[in-house]
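Visitor: no FASTA, just this:
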């Protein structure tokens, strides 16, 4: 009897959807604060966060070979690190949100979320068909 491995069936798309959802919240927050004096735009390094999520999922924890090395613990599946965005043209009031840049990044993130969703949907449909013997 063969068992179904959801990690093999879904690949990185479940982690990608979770991270894209978190990134959407960050980008939407930037847009909501576009007129807030002193607000600093934030973002997530999606590629680094996805690699971290995949490394933890596959059990590739970092190990220290010297007592002076960092252990690499503490990131365990939580929220990815938020970084500040470097402004192209900072405003006089200190706000670093560029509405056009944020909208562009938000829309691209939404399209990539939709792509992962469609892949997961078709994978689940394929698994259901396989279980039903079709």
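Guide: All right, it came through fine. Note that the structure is a prediction, hence the values are computed from the model and not measured.

Visitor: Could you use CA atoms for every contact and neighbour count after this?
Guide: Will do.

Visitor: Residue 98 and residue 27: what is the separation?
Guide: As judged by CA to CA, to the nearest Å, residue 98 and residue 27 stand 11 Å apart.

Visitor: The two - which one has more neighbours?
Guide: Set residue 98 next to residue 27 and count neighbours by other CA atoms under 10 Å: residue 27 wins out with 24 against 18.

Visitor: Now for the more buried one: which residues touch it?
Guide: Going by CA atoms under 8 Å, 6 or more residues apart in numbering, residue 27 touches 42, 43, 102, 105, 106.

Visitor: Now with 10 Å, please.
Guide: 33, 41-44, 97, 101-107, 109 (CA atoms under 10 Å, 6 or more residues apart in numbering).

Visitor: And it, how close does it get to residue 103?
Guide: As judged by CA to CA, residue 27 and residue 103 stand 8 Å apart.

Visitor: Need the residues touching each of those two.
Guide: Counting by CA under 10 Å, 6+ apart, the common neighbours of residue 27 and residue 103 are residue 109.

Visitor: and residue 94, that's in a strand?
Guide: No - under DSSP: H, G, I helix; E, B strand; the rest coil, residue 94 falls outside any strand and is assigned coil.

Visitor: and it, how many residues sit next to it?
Guide: When counting by other CA under 10 Å, one arrives at 13 neighbours for residue 94.

Visitor: what about the closest residue in space to it that isn't next to it in sequence, how many neighbours?
Guide: Ranked by CA to CA, 6 or more residues apart in numbering and with sequence neighbours excluded, the top spatial neighbour of residue 94 is residue 38, at 4.3 Å. Residue 38 has 15 neighbouring residues, counting by other CA under 10 Å.

Visitor: Presented hereafter is structure B, for comparison with structure A:
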């Protein structure tokens, strides 16, 4: 097993890819804020990852009471981000449901999330470098 093939690296990579996809979707929503009948899209990743982890625990009957406990089952499978469209709402008279303030807020949140993923990845690489170099 390679150093960069661990579950945590795979999850961080999935999170970074989801943040990139989310930024593209948010930019598309903003670009189409005045397009008649346009319905906003959104990206789901963290909620899918959480459902996967909760489903794994209930499926195996294993309860993790400490972060140092081993995970059981297929926890190494990292889900991919899914793009969904919100067809149920309407914000404007032209049947468009893009709220520019909400999209900009979600974009700022996404940037913070992306920065935290990259920071965590850098931290793990730094720890590995310290172990390998012995400094």
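Guide: That came through fine. What you see is a predicted model, and the numbers here were worked out from it, not measured in a lab.

Visitor: And the TM-score between them?
Guide: Comparison of the two superposed chains (TM-score structural alignment, normalised by the length of the first structure) gives a TM-score of 0.69, and 116 aligned residues with a CA RMSD of 3.1 Å.

Visitor: one step back: out of the contacts of residue 27 of the first structure, which is nearest to residue 53 of the first structure?
Guide: Nearest to residue 53 of the first structure among those: residue 44, at 13.3 Å, using CA to CA.

Visitor: I figured the closest one hits residue 83, correct?
Guide: Yes - under the criterion of CA atoms under 10 Å, residue 44 of the first structure makes contact with residue 83 at 6.1 Å.

Visitor: Looking at those two, which is more packed in?
Guide: When residue 44 of the first structure and residue 83 are compared for neighbours, residue 44 comes out ahead with 21 against 12, by other CA under 10 Å.

Visitor: Map the more buried one across to the second structure for me.
Guide: With TM-score structural alignment as the matching criterion, the partner of residue 44 of the first structure in the second structure is residue 43.

Visitor: ok, and the closest non-adjacent residue to that match?
Guide: Here the residue nearest residue 43 of the second structure, using CA to CA, 6+ apart, is residue 83, at 4.5 Å.

Visitor: List the contacts of the one you found.
Guide: Here residue 83 of the second structure is in contact with 18, 21, 22, 25, 41, 42, 43, 44, 45 (criterion: CA under 10 Å, 6+ apart).

Visitor: now swap in residue 17 of the second structure and tell me
Guide: So residue 17 of the second structure contacts 11, 23, 45, 80, 81, 114 (CA under 10 Å, 6+ apart).

Visitor: which SSE is the second one in?
Guide: Read that as residue 23 of the second structure. helix 7-31 (DSSP states H and E).

Visitor: Mean per-residue distance, that helix versus the first structure.
Guide: For helix 7-31 of the second structure, the mean deviation from the first structure after alignment is 1.8 Å (mean CA distance after the TM-score superposition for the first structure).

Visitor: and that helix, which residues are buried?
Guide: By neighbour count on 16 or more other CA atoms under 10 Å, the buried set for helix 7-31 of the second structure is 9-19, 21-23, 25-26, 29-30.

Visitor: Identify the residues contacting the helix or strand the match of residue 44 of the first structure falls within?
Guide: Per DSSP H and E, residue 43 of the second structure falls inside strand 41-44. Applying CA under 10 Å, 6+ apart, the external contacts of strand 41-44 of the second structure come out as 18-19, 21-26, 28-29, 80-87, 97-98, 103, 106.

Visitor: right, and the helix or strand after it?
Guide: Downstream of strand 41-44 of the second structure (by DSSP H and E), the next one is helix 46-60.

Visitor: The helix or strand following that following helix vs the first structure, mean deviation?
Guide: Remark: after helix 46-60 of the second structure, the chain's next helix or strand is strand 82-85, criterion DSSP H and E. Superposing on the first structure places strand 82-85 of the second structure at an average distance of 2.4 Å from its equivalents, by mean CA distance after the TM-score superposition for the first structure.

Visitor: Share the number of residues neighbouring the nearest residue to residue 80 of the first structure once chain neighbours are set aside, please.
Guide: Nearest residue to residue 80 of the first structure, sequence neighbours excluded (CA to CA, 6+ apart): residue 49, at 5.7 Å. Neighbour count of residue 49 of the first structure, defined by other CA under 10 Å: 19.
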